[in-house]
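Engineer: structure here, sequence nowhere to be found:
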């Protein structure tokens, strides 16, 4: 790509990753070369470099209920403008499947997790065991209203989830009880 654009590899890197100044004409040359060569960025490499996946996981028991689909839409609508992708998993109200989904989300290095636990779920202890530093929000539904039961994690990652929690509590459950640990 550098050869086609007539620039150094460092200039290509700065132009594509925003890591420093690149003149508008060189930026244009790099962008044009990238398009001509069919270049797409490697999200996995970027995640390794930044220690952030740019993805948030959500595990729900069912997706057919309108209240759950509303929740997923609210979360996705909040995250998309911030450049964060949502990874959805359905546990089908099975605690074992939920546990596998949690492990899968952690293995995929999601930046945070929202879970609507299955009945008789052990998600809290599993989350504590598998990733105490992963910001997690647990939602439980009480009739037609949502309760935000707990947020785990520590420091900056936990703080990063708070705007989403505030958004959800404002949109889905204005009278919600938010408990943090």
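Structural biologist: Thanks, I have the structure now. None of the values given here were measured: they were computed from a predicted structure. Numbering: from 1, shown residues only.

Engineer: rest of the way, CA atoms for contacts and neighbours
Structural biologist: Noted.

Engineer: show me where the chain has its strands.
Structural biologist: According to DSSP state E, the chain carries its strands in the segments 55-60, 85-90, 112-115, 136-142, 145-152.

Engineer: please compare the first structure with the one that follows:
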């Protein structure tokens, strides 16, 4: 006849047989499983909080925003009030105050061009920082505008990211347009809508 020993745990009576082969380890295994699960859960919570904290650190912050817009609604016939030359002509400006070294400035520009000539024209779009001089040119694009009667009206879209230099304080950006050197005799016009934006971002 097998002998039985009685003991109490958590107010529940448990019976264990003398024979070790018949001992029920399930309750002990369950506890081990719970301990492992708790450790895993705690580790996951820690990692989740850590990831959220790191993610927060990676967010960039908008410091300042400047813009200029003209002629947001354009009607037909297309206006001919802004003829282009082969020299840079200011389309729009945007000024940021008290900029910080190392921040970046996200620049976006938009204006439209109409070529009223019998041959295609080259149009240069530029952005200058500080003043209009070759040393301060930070962006340039060139597009060909078709001759009149073809795709002679188009838009010029500009996007650029500028890094704030160490000596900068109040910075003005100039969006300019001009005809190419071989298009001097052509009739090319800029018109709206015109938009130029500058957003200083702290990383």
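Structural biologist: In hand now; what should we look at? Treat the numbers as computed from the prediction; the structure is a model and nothing was measured.

Engineer: TM-score for the pair, please.
Structural biologist: Here the TM-score for the pair of chains, by TM-score structural alignment, normalised by the length of the first structure, is 0.24; 76 aligned residues with a C-alpha RMSD of 5.2 Å.

Engineer: want to try CSV for the strands of the first structure, with distance to residue 17 of the first structure as columns?
Structural biologist: What follows is these, written out as CSV (distance: least, C-alpha to C-alpha, whole Å):
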stretch, distance to residue 17 of the first structure
strand 55-60, 19
strand 85-90, 19
strand 112-115, 24
strand 136-142, 29
strand 145-152, 32
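
Engineer: want to throw the ones you listed into JSON lines with mean neighbour count?
Structural biologist: As requested, the strands of the first structure are exported to JSON lines (neighbours: other C-alpha atoms under 10 Å):
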{"stretch": "strand 55-60", "mean neighbour count": "24"}
{"stretch": "strand 85-90", "mean neighbour count": "18"}
{"stretch": "strand 112-115", "mean neighbour count": "24"}
{"stretch": "strand 136-142", "mean neighbour count": "18"}
{"stretch": "strand 145-152", "mean neighbour count": "19"}
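
Engineer: what's the burial count for residue 172 of the second structure?
Structural biologist: Residue 172 of the second structure has 16 neighbours, counted by other C-alpha atoms under 10 Å.

Engineer: was I right about it contacting residue 129?
Structural biologist: Yes. The criterion here is C-alpha atoms under 8 Å, and residue 172 of the second structure meets it with residue 129 at 6.1 Å.

Engineer: go ahead and confirm residue 141 of the first structure touches residue 115.
Structural biologist: No. Using C-alpha under 8 Å, residue 141 of the first structure and residue 115 do not qualify as a contacting pair, with a distance of 11.4 Å.

Engineer: can you give me the end-to-end span of stretch 91-111 of the second structure?
Structural biologist: 8 Å (C-alpha to C-alpha, to the nearest Å).

Engineer: before we move on, what about stretch 125-141 of the second structure?
Structural biologist: End-to-end span of stretch 125-141 of the second structure (C-alpha to C-alpha): 5 Å.

Engineer: now the helices for the second structure?
Structural biologist: Taking DSSP state H to define them, one finds helices in the second structure at 26-58.

Engineer: hey, where'd the strands end up in it?
Structural biologist: Here the second structure has its strands, by DSSP E, at 4-9, 12-17, 61-70, 89-96, 104-115, 121-129, 137-145, 153-163, 171-179, 188-202.

Engineer: what's the closest of the ones you listed to residue 40 of the second structure?
Structural biologist: Residue 40 of the second structure lies closest, by C-alpha to C-alpha, to one member of the strands of the second structure: strand 4-9, at 26.6 Å.

Engineer: helices or strands next to that closest one in the packing?
Structural biologist: The contact analysis (3 or more C-alpha pairs under 8 Å, 6 or more residues apart in numbering; DSSP states H and E) places strand 4-9 of the second structure against strand 12-17.

Engineer: just checking, what packs against the strand it packs on?
Structural biologist: Contacts defined by 3+ C-alpha pairs under 8 Å, 6+ apart place strand 12-17 of the second structure against strand 4-9.

Engineer: how far off strand 12-17 does the strand it packs on point, in degrees?
Structural biologist: Angle of strand 4-9 of the second structure versus strand 12-17, following axes from the mean of the first three to the mean of the last three C-alpha atoms, to 10 degrees, is 150 degrees.
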